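K.L.:
for reference, the sequence and a predicted model appear below.
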Amino acid sequence: MPSLRRSTEDVDPLTLAIAPPANESPVERAARLASEKAAKEVSDRIDEEILAAQRNADKKDVVRVLLLGQSESGKSTTLKNFQLINSPKAFRAEKASWRAVVQLNVARSIRIILDAMSLAQQQQSSPLSPTSPVLSIDSRSSSPTPEPDLPMLTPELLKLKMRLSPLLQVENSLWSRFSPEDGAQMHLASITNTPITRTKEAYVHSALAWKSAFSRLMSSSTSRSSVDSEQGIDWDDPKDPGVILHNSADDMKTLWQDTTIRALLDALRLRLEDMPGFFLDDIDRVTALKYVPSDEDVLKARLKTIGITEHRFVLKAAGNLVSRDWRIYDVGGARSLVRGSMNTNQLDTDSHSAAWAPYFENIDAIIFLAPLSCFDQTLAEDPMVNRLEDSILLWRSIVSNQLLKQTQLILFLNKSDILDAKLKSGIQFSKWVISYGDRPNSFDAVTKYMKKKFSMICKQNSPVERVFHCHCTSVTDSRTTFQILENVKDTIIRKSLADSHII
């Protein structure tokens, strides 16, 4: 077999370049190795300095976004969308907690109907006086018309009301789970015919607090074989409110679909289908014994939070750009928190502004949510203030604030799906927004008008010239919101890079 001779063309040029001299003496070899060692130490120090500089740059290179808007504007839902997009595993690991929130929402919707029925019973037993608090059930809708006559409740409806009264205990039980130290007040007005004194909507102090409290309750039962390890749900928990809800499902459907009840709610201007956390059209599904919330259910679920909720994630950058840490802050919906420090161009020193102060510094962007569908509603905190008017005033105070003049502002005209449904149902936008005049009562015309109005406020009141970023949104729709948030992230990153003189 002929011998194979290696061609010089097969030798790596780099190998030849770094190879020691052929006739290297021991002294020369020692000198060469010492020189290579010194060069390597210099190279290692340079690498360490580069890594340290990159770590320091990463610490400074955090994108901070603040979510602002009045209560029920969609801030928490927007935050949940960010979580779903960027931390889907963590988002879905919390479904056991959100299952309880959906159950709470169902019980709350039924309780509102039962309270309305108590008002009807009260009117039937004694005529309403001019000062009777008809709308004390839920101060969302303001009406310029006199108090209406409420429809007569049939004996069948009164029996249905009594059968559903245990759901009041369910609501109380769920609140005691979320906030064991506080619990929730019993709503006895629906069982008796006593006058209703509507308390403010219950709330939790922060999303992390209620989730951890609920997780501790769940972890105490993890030793039982009935616990679904993947979902974190104990299907045989004797205290599971889902059992009562499941057994009451038919009665709840009958109540919600009853024409007299619909007429009663219309007379009181209560549109449950427009409220956050509405699941009465999905009773069979959400009251199933082994119900697990979908992603859309979690987005729709309503739990009022007070205080600052923070979500962190790392946004992986394309190409050679460094990945960036993001901080998304949701200021809980208390009106005092939202408006406390925005009335002037200086930060106040009162307790309200304390919640804002840490987040004003170095904020890259504010996503402001203005729900257009609330044009015919008033604030729960102040029934004399129209909700759309309040959003406009808050937007003006934000764009004119000197502390925020370098902050990018992004406007979400939210709940566009509910706005569309209201307009199609015949509710006249011009009745509540006088300046709208005789323009068409259509979704396109209304949104065009409101975009122009918010844009003019931004242009006339901003201390510096700003690009007006505006999106019509329905943040409970994860598909469309995904695309919008991707565009928003791109906009924020481009602005941040431009400010850093990177682009």
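P.N.:
The structure has been received and is ready for your questions. These numbers come from a predicted model, not from an experiment.
K.L.:
rest of the way, CA atoms for contacts and neighbours
P.N.:
OK.
K.L.:
so which bits of the strand or helix carrying His311 are buried?
P.N.:
Remark: His311 resides in strand 308-315, with elements defined by DSSP states H and E. Buried residues in strand 308-315, defined by neighbour count with 16 or more other C-alpha atoms under 10 Å: Ile308, Thr309, Glu310, Arg312.
K.L.:
same thing with stretch 269-282?
P.N.:
By neighbour count on 16+ other C-alpha under 10 Å, the buried set for stretch 269-282 is Arg269, Leu270, Leu272, Asp274, Pro276, Gly277, Phe278, Phe279, Leu280.
K.L.:
okay if I get those residues as TSV plus distance to Ser226 and secondary structure?
P.N.:
Converted to TSV, the buried residues of stretch 269-282 look like this (distance: C-alpha to C-alpha, whole Å; DSSP: H, G, I helix; E, B strand; the rest coil):
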residue	distance to Ser226	secondary structure
Arg269	44	coil
Leu270	40	coil
Leu272	35	helix
Asp274	37	helix
Pro276	32	coil
Gly277	28	coil
Phe278	29	coil
Phe279	27	coil
Leu280	28	helix
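K.L.:
how many neighbours does Asn172 have?
P.N.:
Neighbours of Asn172 under the rule other C-alpha atoms under 10 Å: 18.
K.L.:
try Glu486
P.N.:
By other C-alpha under 10 Å, neighbour count at Glu486 equals 13.
K.L.:
look at it and tell me its secondary structure.
P.N.:
Of the three states, Glu486 takes helix under DSSP: H, G, I helix; E, B strand; the rest coil.
K.L.:
just put the buried residues of stretch 269-282 in JSON lines and tack on distance to Gln123.
P.N.:
Putting the buried residues of stretch 269-282 into JSON lines (distance: C-alpha to C-alpha, whole Å) gives the following:
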{"residue": "Arg269", "distance to Gln123": "16"}
{"residue": "Leu270", "distance to Gln123": "17"}
{"residue": "Leu272", "distance to Gln123": "22"}
{"residue": "Asp274", "distance to Gln123": "26"}
{"residue": "Pro276", "distance to Gln123": "29"}
{"residue": "Gly277", "distance to Gln123": "29"}
{"residue": "Phe278", "distance to Gln123": "27"}
{"residue": "Phe279", "distance to Gln123": "29"}
{"residue": "Leu280", "distance to Gln123": "26"}
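K.L.:
okay, now the one to match up with it:
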Amino acid sequence: MRPRFTAHTRSRSLSDPLARALLPPEDESSIERESRIRSEQAAKKVSDDIDEQIRLEKVELKRQKNVIKVLLLGQSESGKSTTLKQFQLLHMPSAFHAERIAWRAVIYLNLIRSVRRILDALILPDPSQPSASASTYSVARNGDDIDSFLHFDGPSARSPSSQSSVRFERYAQRLAPLLALEQRLIRQLAFPDEDDDPPFSDPPIMNALPDYIVLPVPSSVIGSTSPNTWSGELALRPTSNWKKSLSFQSITQPKSAHTGEVRGWWEDARDPVHVLHACAGGEFGIRALWRDQTVLSVLARRRVRMEESAGFYLNDVERITALKYIPTDDDVLRARLKTLGVVEHSFTIKDGVHGANGNVQWRIYDVGGARHQRQAWAPYFEDVNAIIFLAPISAFDQTLAEDSRVNRLEDSMLLWRSVVSNKLLADVNIILFLNKCDLLKAKLEAGVSLAHHMVSYGNRLNDYVSVSNYFKKKFKALHQSHTPNTSRELYIHLTSVTDKHKTSLIISSVRDVILRQNLQNSRLM
């Protein structure tokens, strides 16, 4: 039985033309045999490499199905960083809350910059007083001594509004310590690992330091071209570790190894809160400055609307300058800190339907929106799943900080058109946030006319519902007329991303839309 089976098998194999062709020649020499074996081994290696490449591609494809990439796009100060914070607050609340103490320095800096903007507006010559001259005033910058902070030359200081001028001078003298503190805070954020606060003068504009630069930004005084109205805005790189260095653990020390009590920042005489606390109250303190009707009238004449600026805390001075102040979630969401480059935030959503092992990783990129940073957007278009575009529709009467000749809303529309018309993004989900609706509503209620700045608005009602609907139709029409993919669905939301509750609901809805679309696309792959 067994010999017959073996012979039968061999007979069948020799009858197979392919098997017969693969047999080595009967007269094969040893050299030929070695050459044949080497060739077979090389061919097998090529085959194995191809199999491994296929395996890796399958693994990568599977991984990509479980990674969702989202870009936050929009002009500078459109609300991208706040939206990123909202994602973090919603999906990584513990990490967000652990960083709240670190934001204290940023919030203090925002408050001081608001005071500086008001003082700028008061010190510059009032356009309603023709006799005023820019040469009459000189302003000390970046924490010079009180005596040199405000100087009036000659009798022109005692104009018909001399009483107001003296009052403004008192504010400037009283609040001068804040300008010195501003530089300490900048250094604290730019060099968080340094223990000491060595004095340093006006930081150089566009200084090529590794972790920060000070960008020139115009004064809040609209229409002013005086070089004295410029000040620096701190811009940190994403690699800066200021949050870690300024966290709760780093600014508290144990009082005793036995009691467990801590010595907080409020007991450290060098902490910035003591200067702010001292400058907050009194007749010429921060609170008095913001409540002074004469001051407010000057701001109104100059069309300086402090409430519209990022990092606005003047309505909360008493709470924020308290010695034991801890930022709330809302405080952190409103904080303004310019970042250079691209900020990436990753988190994982557990979902048994959309991802292997129930996990989907989200990577959200906050890409700089200033004009000189927009060329960096293109590399992030590859493999992106969704774009959240933010357009601050309250800015219809404002101009770009980079170019005062360009209307901010017009710039947003041009930017929007360039994004929706990009062929690389034809199949990418696009969600539009028409942002800062709270400021838009307040501005319209204050009597600011949209038609005055946008002739195309015509005779429509100048109320929030009419204006917001007009903007929705305007942006939707731009998408329809320029998109290379007419079947792409556009999702539009009216937002105020500093509103924690409403924005969390919107983000949850947006997240579900992106997840569903990603699942649908993965099934087609």
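P.N.:
Done, it's in. None of the values given here were measured: they were computed from a predicted structure.
K.L.:
pull the most distant pair out of the buried residues of stretch 269-282 of structure 1.
P.N.:
Arg269 and Phe279 (18.7 Å; C-alpha to C-alpha).
K.L.:
helices or strands up against the longest helix seen in structure 2?
P.N.:
When structure 2 is parsed with DSSP state H, its longest helix is helix 30-65. Judged by 3 or more C-alpha pairs under 8 Å, 6 or more residues apart in numbering; DSSP states H and E, helix 30-65 of structure 2 is in contact with helix 500-524.
K.L.:
residue ranges for the strands of structure 2, please.
P.N.:
For structure 2, the strands defined by DSSP state E cover 67-73, 137-139, 150-152, 212-217, 231-236, 253-254, 262-263, 338-339, 342-350, 359-367, 386-392, 429-435, 490-494.
K.L.:
so which of those is the most packed in?
P.N.:
Across the strands of structure 2, averaging neighbours per residue (mean count of other C-alpha atoms under 10 Å) puts strand 386-392 on top, at a mean of 25.
K.L.:
can you pull up the most central residue in structure 1?
P.N.:
Centroid check for structure 1 by C-alpha atoms, centre = their mean gives Ser76 as the closest residue, at 1.7 Å.
K.L.:
now the longest helix of structure 2, how far from the chain's geometric center?
P.N.:
From the chain centre to the centre of helix 30-65 of structure 2 is a distance of 47 Å (C-alpha atoms, centre = their mean, to the nearest Å).
K.L.:
next, the angle from it to strand 359-367.
P.N.:
Using axes from the mean of the first three to the mean of the last three C-alpha atoms, to 10 degrees, the direction of helix 30-65 of structure 2 lies 80 degrees away from that of strand 359-367.
K.L.:
on that earlier part again, out of the buried residues of stretch 269-282 of structure 1, who's nearest Ala355 of structure 1?
P.N.:
Set against Ala355 of structure 1, the nearest of the buried residues of stretch 269-282 of structure 1 by C-alpha to C-alpha is Pro276 (24.9 Å).
K.L.:
residues near the residue nearest to the closest one when sequence neighbours are not counted, how many?
P.N.:
Counting by C-alpha to C-alpha, 6 or more residues apart in numbering, Pro276 of structure 1 lies nearest to Arg302, which is 5.6 Å off, once chain neighbours are set aside. Look at Arg302 of structure 1: counted by other C-alpha under 10 Å, it has 21 neighbours.
K.L.:
measure the residue mapped onto Ser418 of structure 2 from structure 1 to Gly69 of structure 1 for me?
P.N.:
Taking TM-score structural alignment, the alignment pairs Ser418 of structure 2 with Ser397 from structure 1. In this view, Ser397 of structure 1 and Gly69 of structure 1 are 12 Å apart by C-alpha to C-alpha, to the nearest Å.
K.L.:
those two: which has the busier surroundings?
P.N.:
The residue with more neighbours, out of Ser397 of structure 1 and Gly69, is Gly69; 26 against 21, by other C-alpha under 10 Å.
K.L.:
OK, contacts around the residue nearest to the more buried one when sequence neighbours are not counted?
P.N.:
Excluding its sequence neighbours, the residue lying closest to Gly69 of structure 1 (C-alpha to C-alpha, 6+ apart) is Leu369, at 5.0 Å. Contacts here follow C-alpha atoms under 8 Å, 6 or more residues apart in numbering; on that basis Leu369 of structure 1 touches Leu67, Leu68, Gly69, Gln70, Ser73, Gly74, Lys75, Leu411, Phe412, Leu413, Asn414.
K.L.:
which residue in structure 2 lines up with Leu369 of structure 1?
P.N.:
By TM-score structural alignment, Leu369 of structure 1 lines up with Leu390 in structure 2.
K.L.:
separation between that match and Ile101 of structure 2?
P.N.:
Going from Leu390 of structure 2 to Ile101 of structure 2 by C-alpha to C-alpha gives 28 Å.
K.L.:
likewise for Asn485 of structure 2?
P.N.:
Between Asn485 of structure 2 and Ile101 of structure 2 the computed distance is 46 Å (C-alpha to C-alpha).
K.L.:
looking at these two now, which is surrounded by more residues?
P.N.:
Between Asn485 of structure 2 and Ile101, counted using other C-alpha under 10 Å, the more crowded position is Ile101 (20 against 17).
K.L.:
give me the aligned partner of that one over in structure 1.
P.N.:
Correspondence of Ile101 of structure 2 to structure 1, assessed by TM-score structural alignment: Ala96.
K.L.:
confirm for me that its match is in contact with Gly232.
P.N.:
Yes - in this structure, Ala96 of structure 1 is within contact of Gly232 by C-alpha atoms under 8 Å, at 5.8 Å.
K.L.:
alignment lookup: Trp277 of structure 2 to structure 1.
P.N.:
For residue 277 of structure 2 the amino acid is His, not Trp. Aligned partner of His277 of structure 2 by TM-score structural alignment: His246.
K.L.:
helices of the stretch 251-400 of structure 1, start to end?
P.N.:
259-267, 283-286, 295-300, 335-339, 351-354, 357-360, 387-399 (DSSP state H, counting those that start in this stretch).
K.L.:
let me have the ones you listed in TSV, adding distance to Asp61 of structure 1 as columns.
P.N.:
Shown next, in TSV, are those (distance: least, C-alpha to C-alpha, whole Å):
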stretch	distance to Asp61 of structure 1
helix 259-267	52
helix 283-286	43
helix 295-300	30
helix 335-339	27
helix 351-354	25
helix 357-360	16
helix 387-399	24
